[in-house]
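**Q** Let me see the structure of the following:
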Amino acid sequence: MSSPLSLIQQRHSAPSRQLGEPAPDAATLHTLLEAAIRVPDHGKLVPFRLIKLRGQDKLAFGELLSARAIRRDPQLPESKREKERLRYTFAPLVMVVVARVDADAGIPEIEQKLCAGNVAYNILLGAYALGLGAQWLTGWAAYDAEVAQLLGLAENESVIGFVHLGTPQSDIPDRDRPALNDLLSAWKAPA
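**A** This next block holds a predicted model:
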């Protein structure tokens, strides 16, 4: 019998370039996202929302980002222009996880953004549990004001990540993980 923690112990990202059809169908996606939004939420602010990029709209988004990348750097080499143009063409579905910070709520901004980050992670974890592949990416577009406008974000919103979803097209090996003993310490009260 597998451990209840085996899902977390085995979860790993699938590179977006190795994700293809099928994407989760509407019912599966709904179930996945309902699970993903069950996150710690100090103050019950729901400081996040989701934007779905799929099909021709996803491709158009990639074209607009490529044009933005060129405006940011007119000297951008052709290979990087092509990389920007193709960035959203691999995985059949991309979920944009957006943080919505309420500055007047009395809850620290970092806690609100971490809440949204937990949504992104839950999408990864849930996708893995469903036998799907997923990768959480950011890159320059997550932090660009023009991209935020393109996505229709309000002033208090920011992109936490672009979560690419699909079916792995090949076996994806896990990466090396850090040793817990290198990361864990115990605090001692001053004498």
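**Q** all contacts plus neighbour counts: C-alpha atoms, from now on.
**A** Fine.
**Q** Which positions in the longest helix along the chain come out as buried?
**A** Ranked by number of residues, the top helix in the chain under DSSP state H is helix 109-129. The neighbour-count check on helix 109-129 (16 or more other C-alpha atoms under 10 Å) flags 109, 111-128 as buried.
**Q** In terms of secondary structure, what does the helix or strand following that helix contact?
**A** Reading on from helix 109-129 to the C-terminus, the next helix or strand found by DSSP states H and E is strand 133-137. Applying 3 or more C-alpha pairs under 8 Å, 6 or more residues apart in numbering; DSSP states H and E, we find strand 133-137 packed against helix 109-129, strand 157-168.
**Q** And the first one, how far out from the chain middle?
**A** Spelled out, it's helix 109-129. 8 Å (C-alpha atoms, centre = their mean, to the nearest Å).
**Q** Tell me which stretches of this structure form strands.
**A** According to DSSP state E, the chain carries its strands in the segments 19-20, 48-54, 93-100, 133-137, 157-168.
**Q** now the angle between strand 48-54 and the third one, please.
**A** Using axes from the mean of the first three to the mean of the last three C-alpha atoms, to 10 degrees, the direction of strand 93-100 lies 160 degrees away from that of strand 48-54.
**Q** next up, for comparison:
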Amino acid sequence: MTETNSSESSITTNQTDSGTVNLLLSRRSSTAADMVAPGPDAAQLQTILAAGHRVPDHGKIGPWRFVIFEGEARTKFGQMVAAIFAVKNPEASEKLLEFESQRFNRAPLVIAVISSPVDHPKVPQWEQLLSAGACCQNMLVAATAMGFGAQWLTEWYAYDDDVNNALNLNANEKIAGFLYFGSRTKPADERVRPDLAERVRHF
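**A** Okay, the predicted model is just below:
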């Protein structure tokens, strides 16, 4: 067995994966409307889901689940969303209703991340909600690493009870986000971000 001295071990342990760090520092959301086919294939989809499944999860509860929209399922659910919108907005124009019906066709793949917290004596629901948010971020990063555009959206239908019923959400569940994935038609735009220095304090 080859011995490794402490200094060599330290160097190995502290090596930086510059590719991963650069990805995290440069990740940008692509607009769903700017995405086209092809989207992630079956194997890439499984990788994205596995990345979401890998997040911190106090208590090993798994307080989240995923609903996948591909192919005709995007059109079918978009029509359901438009029908719900029409009932609640009877003055809506045909053009607006058509827009609502096409929301899920903006990208080849849409994944709804459902936050599913449970009552647990040692794990507050707040921590479970944060875990669902971490799922969303991990999935965005994984898709970006594969070269796809990715965007995390909610919009009105993420907060609508009738839409939630159409997705068969339980009373304790909420939509953490609809994640859109596809090939980019143009580079993602950089945006102004909050001043980091204003948000850091040393205690």
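**Q** Once they're superposed, tell me the TM-score.
**A** Overlay of the two chains. TM-score (TM-score structural alignment, normalised by the length of the first structure): 0.91; 187 aligned residues with a C-alpha RMSD of 1.6 Å.
**Q** re earlier: so which of the strands of the first structure comes closest to Lys80 of the first structure?
**A** strand 133-137 (16.9 Å; C-alpha to C-alpha).
**Q** how big's the offset between that closest one and the second structure?
**A** If you overlay the two and look at strand 133-137 of the first structure, the average distance to its match in the second structure is 0.5 Å (mean C-alpha distance after the TM-score superposition for the first structure).
**Q** again, but for stretch 110-129 of the first structure
**A** Counting by mean C-alpha distance after the TM-score superposition for the first structure, stretch 110-129 of the first structure comes out at 0.8 Å.
**Q** residues touching the residue at minimal distance from the centre of the second structure, list them.
**A** With distances taken as C-alpha atoms, centre = their mean, Cys136 lies nearest the centre of the second structure, 3.2 Å away. Cys136 of the second structure makes contact with 52, 113, 152, 176-177, 179 under the criterion C-alpha atoms under 8 Å, 6 or more residues apart in numbering.
**Q** Can you tell me the residue that sits opposite Gly55 of the first structure in the second structure?
**A** Aligned by TM-score structural alignment, Gly55 of the first structure pairs with Gly71 of the second structure.
**Q** ok, now Val98 of the first structure?
**A** For Val98 of the first structure, the residue aligned by TM-score structural alignment is Ile114.
**Q** do the same with Asn156 of the first structure
**A** Under TM-score structural alignment, Asn156 of the first structure pairs with Asn172 in the second structure.
**Q** how many other residues sit next to that match?
**A** 10 (other C-alpha atoms under 10 Å).
**Q** I'd say it and Ile114 touch.
**A** No. Judged on C-alpha atoms under 8 Å, Asn172 of the second structure makes no contact with Ile114 at a distance of 10.3 Å.
**Q** what do we get in the second structure for Ala14 of the first structure?
**A** In the second structure, Ala14 of the first structure lands on Ser30 (TM-score structural alignment).
**Q** What about that match, how many residues nearby?
**A** 25.
**Q** Top of the contacts of Cys136 of the second structure by number of neighbours, please.
**A** Going by other C-alpha under 10 Å, Gly52 tops those with 26 neighbours.
**Q** Correct me if wrong: it contacts Gly133.
**A** No. Using C-alpha under 8 Å, Gly52 of the second structure is not in contact with Gly133, being 9.5 Å away.
**Q** thinking again about what came up before, matching residues in the second structure for the longest helix of the first structure?
**A** So helix 109-129 of the first structure sits over residues 125-145 in the second structure, by TM-score structural alignment.
**Q** Check the alignment and tell me where Gln102 of the second structure lands in the first structure.
**A** Checking TM-score structural alignment: Gln102 of the second structure goes with Leu86.
**Q** er, Ala51 of the second structure actually
**A** Under TM-score structural alignment, Ala51 of the second structure pairs with Ala35 in the first structure.
**Q** Pull the contacting residues for that match.
**A** Applying C-alpha under 8 Å, 6+ apart to Ala35 of the first structure gives the contacts 122, 126.
**Q** Please report how far it lies from Ile172 of the first structure.
**A** Per C-alpha to C-alpha, to the nearest Å, Ala35 of the first structure is found 24 Å from Ile172 of the first structure.
**Q** Next: Ile110 of the first structure.
**A** 33 Å.
**Q** do Gln10 of the first structure as well
**A** Counting by C-alpha to C-alpha - Gln10 of the first structure and Ile172 of the first structure are separated by 12 Å.
**Q** for Lys52 of the first structure, same thing?
**A** Taking C-alpha to C-alpha, one finds Lys52 of the first structure at 25 Å from Ile172 of the first structure.
**Q** same question, Ser185 of the first structure
**A** 32 Å.
**Q** The first structure: which residue goes with Asp162 of the second structure?
**A** Under TM-score structural alignment, Asp162 of the second structure pairs with Glu146 in the first structure.
**Q** What about the closest residue to that match other than its chain neighbours, how many residues nearby?
**A** Counting by C-alpha to C-alpha, 6 or more residues apart in numbering, Glu146 of the first structure lies nearest to Arg68, which is 7.8 Å off, once chain neighbours are set aside. Arg68 of the first structure has 17 neighbours, counted by other C-alpha under 10 Å.
**Q** counterpart of Arg68 of the first structure in the second structure?
**A** Per TM-score structural alignment, Arg68 of the first structure is aligned with Ile84.
**Q** so its match makes contact with Asn164?
**A** No. With contact defined as C-alpha under 8 Å, Ile84 of the second structure does not count as touching Asn164 (11.0 Å).
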